[in-house]
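Chemist: What follows is a protein structure lacking sequence information:
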């Protein structure tokens, strides 16, 4: 027993130096690994550490050196889950630039048109946040609302907001041009959505462009495009049925040519007028004659009045009402104006319209309505052609023929009687004016004699 203990002591004393060297080298390798992760140069330092460990451990035993080398490679290349090495491992190349974390470069003397969310703060783009953080001034039409919005996304607003409206646009324009020419950068925002689209700001952009100031756009949310996307009123020629379009073209070329105007096109009219007569004129002259969807911004308190006018002029058109888009109380209802009017007249539906913003979409004419319109136009052309043929056959005077062509036929008896009464009244008035003229002339003659 004593002899065995003596042999063990002798072996430990002989290999004590090698054992200490192995401990030092392993500690140094672990330190180099942590430095490699910190310095983002893992390949070179890993190779260097593995090479040093393999060479120094191979002095004692080739098999032991090979095992230590494999163990070192596994330790550096396959870290355990949750360890220091795994948390700091990068999945992208070391020299690559991440565009999502790189700050946006702001040009001096530039006016940025920045889009803000229309309801959901998560719709804020990274570029919009960078621009709002780095610009010197923020031009807005509503300073309290913009200040609240900036505070929600942790952007400093103190001393950076400039109020702009139609009442002070002349004074504001000179101040803004002076600041931009002095090398300052600005951002134009509105309360929600994209500026200059149904909002104040287009006049400011035109004035800045006329002064030679560079204007840049930062795209983002817009209620107009969101309503178009969720309503489904526009379509592409690639989505239409080729067989039905071919048959339609063979039956009526004019109908297919009119429907081809609806391929992605739309009309944006901002907001309908406040007065009842002006709204009816726009609905009759613009919306009814259009062959594509028409979009309007609207406020809740006028929705029932607008639906009444649409039901009066366009009772067969499909109407889409988009309320509070991207918000918690988002709603979308599509039907004819008469049915929508009955729906929103209920008490539970009327509670939805206490606040918020609306987008009103009036769909284009369907195939039956377009066919009726084409038939009316064809009947007018046939009537005009028939009248021209009659005039050519009669060989009447050129002036009389023009008057007859320009004067439409009156088929209503009531309208004919009204026109005859008007002519008699005009003749009576002219006769009375002639009598008064004669009396005045006689009086002048008598006065000259006296």
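Modeler: Yep, it's here. Given the structure is predicted, the values throughout are model-derived calculations rather than measurements.

Chemist: make it CA atoms for all contacts and neighbour counts henceforth
Modeler: Noted.

Chemist: May I ask you to confirm that residue 108 belongs to a strand?
Modeler: No - counting by DSSP: H, G, I helix; E, B strand; the rest coil, residue 108 is not part of a strand but coil.

Chemist: Identify the residues contacting it.
Modeler: Under the criterion of C-alpha atoms under 8 Å, 6 or more residues apart in numbering, the contact list for residue 108 reads 180, 183, 184, 185.

Chemist: ok, structure two:
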């Protein structure tokens, strides 16, 4: 049913449940009650859900369905139909909050359109936990999720963030961490303060702080676990590099006999600008009659 003057008119209830990011003891009493009282539980991983319920001593009487990235679109429509019947559907992902780099957005959007009640059970979040322990400014921040996997796409995304003054929070897979940190060092500067938060709240929790270049070198040896990266924003008033001057510097080096690729790499590294962006500017300048 539609909303009328902003009032929800449906009878169903969608509950987005924050799940522990490491410690079962972080579960709230309200989550226990919700697991026991839901009609349907939509879980990103049904096996992990059952392990969580067993650890909590909760008997699941609800219908349990899978709800993950690959089936989210189709399953969301099915769950909305259940909500329209007046049922309570609880959504829980492997860790953290549904909809924050986890399945949940599509169903929430459809539920709002259908006019059913949408609520949340607050819980641990890797985003805010990492931000809190990073030691970086937390009064203003933005969450950027996972950087693109492809080198060119990632470089363009990070270049677009080079002027961002808010603290930035990213997720990253451990096997791509060193490469991503290197790309961030190239885009934001090697000395830009950052923190790599690994296995937050778990037994082997580790927070490594330093400049992006230093952190990229550390990560090159290999890192395991769940990773959240927090990067300081550009300092207010910090002058942005003059790209025209950087292009001129590259051309000067090339005229003195240095290879163009090496000149671009060194000038870009020193100025803290994306190498690809500077290379493209140099190439366009050289191609202009």
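Modeler: Everything's here; your move. The shown structure was predicted, so the numbers you read here are calculated from the model rather than taken from an experiment.

Chemist: Need the TM-score from the superposition.
Modeler: Remark: TM-score between the superposed chains equals 0.76 [TM-score structural alignment, normalised by the length of the second structure]; 243 aligned residues with a C-alpha RMSD of 2.6 Å.

Chemist: ok, of the contacts of residue 108 of the first structure, which one's closest to residue 197 of the first structure?
Modeler: Proximity of the contacts of residue 108 of the first structure to residue 197 of the first structure was ranked by C-alpha to C-alpha; the top entry is residue 185 with 21.9 Å.

Chemist: what do we get in the second structure for the closest one?
Modeler: For residue 185 of the first structure, the aligned position in the second structure is residue 88, judged by TM-score structural alignment.

Chemist: any idea how far residue 31 of the second structure is from its match?
Modeler: Computed with C-alpha to C-alpha, to the nearest Å, the distance linking residue 88 of the second structure and residue 31 of the second structure is 14 Å.

Chemist: Could you grab the helix/strand/coil label for the equivalent of residue 191 of the second structure over in the first structure?
Modeler: The equivalent of residue 191 of the second structure in the first structure is residue 316 (alignment by TM-score structural alignment). Assigned state for residue 316 of the first structure: coil (three-state reduction, three-state DSSP).

Chemist: For the closest residue to residue 316 of the first structure other than its chain neighbours, grab the count of nearby residues.
Modeler: Here the nearest residue to residue 316 of the first structure in space, its sequence neighbours aside, is residue 336; by C-alpha to C-alpha, 6 or more residues apart in numbering that works out to 6.4 Å. For residue 336 of the first structure, the neighbour count with other C-alpha atoms under 10 Å is 20.

Chemist: Next, work out how far apart the residue sitting nearest the centre point of the first structure and residue 404 of the first structure are.
Modeler: When the first structure is reduced to its mean C-alpha position, the nearest residue by C-alpha atoms, centre = their mean turns out to be residue 222, at 3.0 Å. To residue 404 of the first structure, residue 222 of the first structure is 53 Å away according to C-alpha to C-alpha.

Chemist: Kindly report the same for residue 364 of the first structure.
Modeler: Distance, residue 364 of the first structure to residue 404 of the first structure, by C-alpha to C-alpha: 36 Å.

Chemist: helix/strand/coil for the aligned partner of residue 136 of the second structure in the first structure?
Modeler: Under the alignment (TM-score structural alignment), residue 136 of the second structure pairs with residue 233 of the first structure. At residue 233 of the first structure the chain is in coil, as set by three-state DSSP.

Chemist: all helices for the stretch 151-300 of the first structure, in order.
Modeler: In the stretch 151-300 of the first structure, helices defined by DSSP state H, counting those that start in this stretch lie at 169-181, 202-210, 223-231, 242-251, 253-259, 276-282, listed in chain order.
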